[in-house]
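Undergrad: Sequence plus the predicted model coming up.
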Amino acid sequence: MQTIYAAKFARRYVGPTSQWTRERWATSDGDFVDVDWCQDGAPQGEEAPLLVLFHGLEGSSNSHYAQAFAAETRARGWHMAVPHFRGCSGELNWAPRAYHSGDFEEIGWMLSRFRSQYHGPMFAVGISLGGNALMRWAGEMGRAATQVLDGVASVCSPVDLTTSGNAIDSGFNKAVYARMFLATMKPRALQKLKQFPGLFDPMELMAANTLYAFDDVFTAPLHGFRGTDDYWDRASAKPGLSRVQVPALVLNARNDPFIPASSLPTKDQVSEHVTLWQPETGGHVGFTAGRFPGDLKEMPWAVLEWMTQHG
């Protein structure tokens, strides 16, 4: 209920809708990524911090959490940017690759690009899938991450992809959430097949009724994994949390329907630079506060407050 309520009913911001300016970045493989910059009275110059927000599965700058963070950065006078994973900005990308939960190479390229053009304080937040990829990057980079960012945070991220994937593919989650994700992922994959005939078997794709089956046909082989099991195992951020050297916040509600509490990292599994926040409630990015219909400002405020104090 918290998950659905936050996404569908709670207030995302107070005042006017956030305004975005889009910038297209060319990639080294002849493709592109679209970056949306929040223009809601953002300060000029580099004295203010920059927040880079990586969206979740099938997300964008229009997602409820992105709009809530935009409102909070506006209130603080921060800059904010939302880089879209390939295919998520409303236009099909040009290359065969798409995006996946452990895409830390793409995260690294994006962050390096931001750092090359912005020299003030810089933080990154990843939501769900984006948070797993971001923490995967932080674990891979180790101390070098501190040369790029002042702090990172993941929000409701499935850092153990196998456990979370199995949870989404079961019971109520399969009937509601898996079906919702597949409703947009399958058509996009078929568009990709038109670009690159023979990329995968369309009959197997259409028969997939779980994220596991979809990843086995499309995501895993397209990105160099042997199958879903190999993908979920190698792409999970949890094993690398002990190597994180940049200030990091890992926030997960213990009643998240996608992420069983038993799979959440414990203090002995992370480095001294990682702070674990595991409130009992909040669902999947479902943190709301205030009287009906409630609003989403509490979580972005808390995350940015943590970054201000620890970055």
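TA: Good, I have the coordinates.

Undergrad: Please make it C-alpha for all contacts and neighbour counts, starting now.
TA: OK.

Undergrad: for stretch 187-195, which positions count as buried?
TA: When burial is assessed from 16 or more other C-alpha atoms under 10 Å, stretch 187-195 yields the following buried residues: 188-190, 192-193.

Undergrad: Same check on stretch 132-147?
TA: Of the residues in stretch 132-147, 132-142, 145-146 count as buried by neighbour count, 16+ other C-alpha under 10 Å.

Undergrad: okay if I get these as CSV plus secondary structure and distance to Gly240?
TA: As requested, the buried residues of stretch 132-147 are exported to CSV (DSSP: H, G, I helix; E, B strand; the rest coil; distance: C-alpha to C-alpha, whole Å):
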residue, secondary structure, distance to Gly240
Asn132, helix, 11
Ala133, helix, 11
Leu134, helix, 11
Met135, helix, 8
Arg136, helix, 7
Trp137, helix, 9
Ala138, helix, 8
Gly139, helix, 5
Glu140, helix, 7
Met141, helix, 10
Gly142, helix, 9
Ala145, helix, 13
Thr146, helix, 16
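
Undergrad: And the residues you listed, which is closest to Asp295?
TA: Asp295 has its nearest neighbour among the buried residues of stretch 132-147 in Asn132, at 25.1 Å by C-alpha to C-alpha.

Undergrad: this is the other structure I want to compare:
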Amino acid sequence: MITQADFHPAFWLRGSHVQTILPNLLRPRHSIPLRRERMELPDGDFLDLDWAPNVDGPLVILFHGLEGSSRSPYAAGLMHRLHDQGFQALTMHFRGCGGEPNRLPRSYFAGDTGDMAWVVEQLTRRFPERPVAAIGVSLGGNALLKWLGETGNASPLTAAVAISVPFDLDKAARRMEKGLSRVYQGYLVGRLKRSTQAKCSRMVLPIDCDSLSGLRTFREFDDAVTARLHGFKDVDDYYGHCSCRQYLRGIQVPTLILHAMDDPFMTPDVIPTEAELSSSVNLELARHGGHVGFVEGRGSYWLERRVPHWLQGSLAAGA
């Protein structure tokens, strides 16, 4: 089902770039104290979880976006609000995103569902009496929706929310090569190159480390680095297998997707049609909102109201 979101920004906040950039400038990065837990993975690597203060409510796991972390303003804001609403919130850092480089040559990618599946399995064993929900943001949202579609009725999650998802990775990458979106691309690709170059100095990687400086776009980086590190033939093979749009019909868990039509990280034609959604998915579209923005006004963030409210209703219905 596709419905119109009830997000209404102040008149001076309707620009997509204002919506995208302003929250990163204004929101605090540390809103509640977090407890770090390191989980050792079966392949010898590790993941870091950041836990909000303990409460007895349902578990809600946040999967961050590209080069994000629990320090990202959207994550800090959501974690704080979820905690206030009685949820046990935590952020799972993808490999290498918790502030310390991971041990293996591989990193993380937009279709990286194995680690989230493993973490959820560990948590459901640890807390068998608690329902578990998940929130995926941008790249993390793509991976979450892909996993939900892959697992169908077998998903261990009770509910899920995905925010500002690049449903079609190829189209999203090409959008980032145009207009002001190139600024975001330059910033993010620069961060990816720096972290990869640092890894090249510590271990042997199956990539051409000398070519990193010449990579300018997401497609170039994903072809030379992401695809090679994670077993894909090339960038088209990677994008083709990992774009979540093709998995949406398989989702059987109550799922809310929040998306803005003016998201500068992608064009409107990446948004799935109603026929591509399962009956368990509600896609709420807003005319404005940018990429993970949705700022209503000074100090007012729609995501921090909408997401906990929907989770409360969904988890109560599934209890």
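TA: Sure, I can see it. Fair warning: this is a prediction, and the values are worked out from it, not measured in the lab.

Undergrad: May I have the TM-score of the superposed chains?
TA: Laid over one another, the chains give 0.92 as their TM-score (TM-score structural alignment, normalised by the length of the first structure), with 297 aligned residues with a C-alpha RMSD of 1.4 Å.

Undergrad: Quick check: Ala117 of the second structure vs Leu285 of the second structure, distance?
TA: 28 Å (C-alpha to C-alpha, to the nearest Å).

Undergrad: And the residue nearest to the spatial centre of the first structure, which helix or strand is it part of?
TA: A centroid search over the first structure (C-alpha atoms, centre = their mean) returns Gly130, at 1.9 Å, as the residue closest to the centre. Secondary-structure assignment from DSSP states H and E places Gly130 of the first structure in helix 129-141.

Undergrad: Read off where that helix ends up in the second structure.
TA: Under TM-score structural alignment, helix 129-141 of the first structure corresponds to residues 139-151 of the second structure.

Undergrad: now do stretch 249-262 of the first structure
TA: Aligned using TM-score structural alignment, stretch 249-262 of the first structure spans residues 256-269 in the second structure.

Undergrad: Between the two ends of that stretch, what distance do you get?
TA: Terminal residues of stretch 256-269 of the second structure are spaced 19 Å apart (C-alpha to C-alpha).

Undergrad: and the buried residues of stretch 132-147 of the first structure, which two are the farthest apart?
TA: Between any two of these, the greatest separation by C-alpha to C-alpha is 18.1 Å, found for Asn132 and Thr146.

Undergrad: pretty sure Asn209 of the first structure is touching Arg179, no?
TA: Yes - look at Asn209 of the first structure against Arg179 with C-alpha atoms under 8 Å: they come within range, at 7.2 Å.

Undergrad: which residues of the first structure does stretch 75-91 of the second structure align to?
TA: Aligning stretch 75-91 of the second structure against the first structure (TM-score structural alignment) gives residues 66-82.

Undergrad: quick one: contacts of the matching stretch?
TA: Residues outside stretch 66-82 of the first structure that contact it (C-alpha atoms under 8 Å, 6 or more residues apart in numbering): 12-14, 18, 35-38, 40-43, 48-55, 60-61, 296-297, 300-301.

Undergrad: among these, which are in helices?
TA: Residues of the contacts of stretch 66-82 of the first structure located in helices (DSSP state H): 300-301.

Undergrad: Show the buried residues in the contacts of stretch 66-82 of the first structure.
TA: 12-13, 18, 35-38, 40, 42, 48-55, 60-61, 296-297, 300-301.
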